[in-house]
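Q: predicted coordinates and the sequence they were generated for:
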Amino acid sequence: MPSAPAVRELAARYLLRAEEAPEADAIVYARSPFEGRSLSWADVAERSERLMRDYRATGMAAGSRCALTLADHLDMIPALLALWRLDATAVLIDPAWGDRLRTNVVEHSGADFALDMTGPAEAVRLRGSGRFAAPLPEGTAMLGYTSGSTGDPKGIPFTHSKLALTMHYSAAACTYRHGARPRRIGCNARLSGSGVLNLNYTWAPFGDAATVVLPELTLSTARSYWRAVEEFGVEQAYLFPAQVEMVNQVALPRSPGGTAPLCLTGSAPVSARLQARFEERFGLPLVNCFGISEAMCTIFFGHLDASGSATTDIGVPWLLQARLVDEDGAVVSGAGEGELQLSGPTLLDHYYNNEAATAAAYDGRWFRTGDIVRRNADGVYRIAGRRKHVVMKGGFSIYLNEVEEAALAVPGVLEAAAVPLLTHDLEDLGLLVRLHADSAATTTDVHAALRASLGVQRAPSRVVRVTEPLPRTGPEKLDRRACEQRWTTETTVGVR
């Protein structure tokens, strides 16, 4: 008779919390449709036990891969814990993805089961899937994707051991930054992928904290944001720069003497203007963090000046080593600028089933982030820009080639070039398209097709038609800088 799978690190932490503090809050829901409900740590463990039996009855077992469509559901964390207790891997699916992206990820991951938390939440076996799947690292808890394009899918294996170690250090860093252990973490965002999941849910048990699922931060909810923080005793919150902008614009002031949570930001560049306005209005530092999925989560936990105000610097690395490498490949000593490279125990070993991407990402033991970073004489780091062709939009990494490939799949599109945009200090992207001469398609048709295939979040904000061939540096390679210049020309014609 086969032995039961070992309880791996992430599952063990949840079960330990259920043993140590069974009646303490684990997840508190202030978001519809579960507003007013809560789960204790014992509830999470017990519900996961029931779900584990259900999933086992479908044939799921150790080594299974389950395409898990995420949602802010009462059984979301119990379901994830059930998969981990079975020693199965959750393939993370954003419900906002279009059909094309979802299909690519499911097929590439080798998922043999599917579980949709936006629906009945019943595990189903996927016929014909998983038979030719490449091996995953031992103890892979989750498989997340930074790109779902058919040309270069980047699947990141989040192993139990690496993610648990990261969460321990993250909890310690925030205790240090806050001056005390944050007891409640407020989740402001829609559950969409590994970023929101790890920053809010996975983090909590390692800090002996509860997750409070606040109303999703939008212009309509931002006005009462601080009231919700106060009501639910939130002591730590992660705000994407777009959310900071909304809070700055419409939120009512904090109550004098009310809860003063540790406010973190990141996942996209935050401007000094946004940061200063936040502190001016609400009297709280907005700590500028930096992390990458390839290192499991956050690496740098910001920097405060002598007065205690947060700066746009990202600080110094926790747990991992960092170095800068200049354009000639030389390591930068002391103060200077170069590509940020990282090394340490929580970096992924390899992208899943993508040897080319793995080889391109590593320089020996050092992972190339593609981010250009400055380091001052005190060893404090600051993000200067990005080398990779990627846009961070609303907390999501959107690769330009991903959008271009989707556009080229639209009937009538001959050429396509995605262009990074910066609007009101927030990143977005546009798309230049050249259509076949005999095509009846319009830019409206292309835009609608991209919103359907990629999802609204990953689709470009605007599609512009050009009639001349797109600029290239070679037979196949787009001249990115010239494409950006073309965008400027095309979108300012007639503007005075």
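A: Done, it's in. Model, not experiment: these values are computed from the prediction.
Q: please count neighbours and contacts with C-alpha atoms only from this point.
A: Noted.
Q: what about Pro33, how many residues close to it?
A: Residues near Pro33, counting by other Cα atoms under 10 Å, number 11.
Q: contacts only, for it.
A: By Cα atoms under 8 Å, 6 or more residues apart in numbering, the contact set of Pro33 is empty.
Q: quick one: Gly119 from His73, how far?
A: 10 Å (Cα to Cα, to the nearest Å).
Q: which one of the two has more residues nearby?
A: Between Gly119 and His73, counting by other Cα under 10 Å, His73 is the more crowded of the two (18 against 10).
Q: what about versus this one:
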Amino acid sequence: MSSLPVPVSLDSTLRHLGSADPRRPFLIDAREPERPLEYTWGDADRQVDALAEQIAAHACRSVGVLLDNSYRNLCLIYAVMRAGKHLVLIDPEWGEAAKQAIVDEMRLDALASEHPLEGALAGLRLALDFERSATRRLDRAAHSHMILFTSGTTGQPKGIELSQQAMLHAYRIGRDCLGIGEHTRSGCFYRISGLGILGINFLFPLLYGGSAVLLPLHCWADSEGFWECVERFGISFLYLVPPVVNHMVKEGSPPPRRLPLQRLLCVAGSARLDADLQAAFQRDYAALANIYGLSE
């Protein structure tokens, strides 16, 4: 049984562990595997406090966050929630017209990004100081909604709004099915482009006191190096889309020994996985749960 209090928002565990167990590992940035950077729950909590205070000072109701694979970007996401603002997830690789359509639809006058913005969006970027310390603590995440957009079939972004309670309910089901908890350490090698990858690799395991590792993009293509990273960083949870499973089974090399369930759980989602591929992966690699639509 977990010793963590029942979360009332996606930010609850970060606020709790930031003070209750500040030295516990939160995220390892291993995008350069030979020079990993480790951040603790205390580090993240302080960074989120500082950013949330700055964001809360703005009169805006919603803040768009341009997603990125970084510790700072993850802190921005939590900070928007902690400030009580509605969080709008934006894929930075969308075209300018699509991004502008989201800004117009949401009437956004505030964007958060650790990198400079160009064009018409540049004037909306919040001037945030990542080096500043907070002077007060905020706890408004329960009032924050998450808004995500898809391009749909027309190319015109379509949005959906999720409450904190809806997210908590979905992740509670996932936790009960998969046994996610404080022992879980996820490994992410995808570009964070929306809630699917952000949620399954970060928000979900972190909500239950786990930790996460940022791996180099597409590192799964190098079988030997990939499984070395899994072992070295103690990764125990991997989200694998079917094309990755297909590559590993047909072209890759399995780890030196098959990893037992108590050491590694892999889950497949986003599209249905061929039963033969699943069987081959489970024979040579590790346990693989085939759960269509899991990340959504």
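A: Received the coordinates, thanks. Note that this is a predicted model, so its numbers are computed, not measured.
Q: tm score of chain vs chain?
A: TM-score of the superposed chains, computed with TM-score structural alignment, normalised by the length of structure 2, equals 0.79; 269 aligned residues with a Cα RMSD of 3.0 Å.
Q: do a quick rundown of the strands in the stretch 51-200 of structure 1.
A: 65-69, 89-93, 113-116, 124-125, 140-147, 154-159, 184-187 (DSSP state E, counting those that start in this stretch).
Q: the last one vs structure 2 - mean distance after superposition?
A: What that stands for is strand 184-187 of structure 1. Following the fit onto structure 2, the mean deviation recorded for strand 184-187 of structure 1 is 1.2 Å by mean Cα distance after the TM-score superposition for structure 1.
Q: helices or strands up against that strand?
A: strand 210-213, strand 236-239 (3 or more Cα pairs under 8 Å, 6 or more residues apart in numbering; DSSP states H and E).
Q: then the fourth one?
A: On a contact count with 3+ Cα pairs under 8 Å, 6+ apart, strand 124-125 of structure 1 meets strand 113-116.
Q: out of the helices and strands packed on strand 184-187 of structure 1, which is closest to Val446 of structure 1?
A: strand 236-239 (32.1 Å; Cα to Cα).
Q: which parts of the closest one are buried?
A: 236-239 (16 or more other Cα atoms under 10 Å).
Q: next, format those as CSV and append distance to Ser192 of structure 1.
A: CSV is the format used below for these (distance: Cα to Cα, whole Å):
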residue, distance to Ser192 of structure 1
Gln236, 20
Ala237, 17
Tyr238, 15
Leu239, 15
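Q: right, so of the strands of the stretch 51-200 of structure 1, which gets closest to Leu217 of structure 1?
A: Here strand 184-187 is closest among the strands of the stretch 51-200 of structure 1 (Cα to Cα), at 9.2 Å.
Q: list the contacts of the closest one.
A: By Cα under 8 Å, 6+ apart, strand 184-187 of structure 1 touches 196, 200, 204, 209-214, 216, 229, 233-238.
Q: related to what we said a few turns ago, how about JSON lines for the helices and strands packed on strand 184-187 of structure 1, with distance to Ala416 of structure 1 added?
A: Output for these, formatted as JSON lines (distance: least, Cα to Cα, whole Å):
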{"stretch": "strand 210-213", "distance to Ala416 of structure 1": "40"}
{"stretch": "strand 236-239", "distance to Ala416 of structure 1": "33"}
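Q: wait, which of those is closest to Leu80 of structure 1?
A: strand 210-213 (15.1 Å).
Q: what does Gly179 of structure 2 align to in structure 1?
A: Counting by TM-score structural alignment, Gly179 of structure 2 lines up with Thr175 in structure 1.
Q: tell me, how many residues neighbour its match?
A: Using other Cα under 10 Å, the number of residues around Thr175 of structure 1 comes to 17.
Q: distance of it from Asp208 of structure 1?
A: On the measure of Cα to Cα, Thr175 of structure 1 and Asp208 of structure 1 end up 11 Å apart.
Q: kindly report the same for His447 of structure 1.
A: 45 Å.
Q: now swap in Ala96 of structure 1 and tell me
A: Ala96 of structure 1 is 31 Å from Asp208 of structure 1, by Cα to Cα.
Q: do Glu280 of structure 1 as well
A: From Glu280 of structure 1 to Asp208 of structure 1 the distance is 31 Å (Cα to Cα).
Q: which of the two has more neighbours?
A: More crowded of Glu280 of structure 1 and Asp208, by other Cα under 10 Å: Asp208, with 19 against 12.
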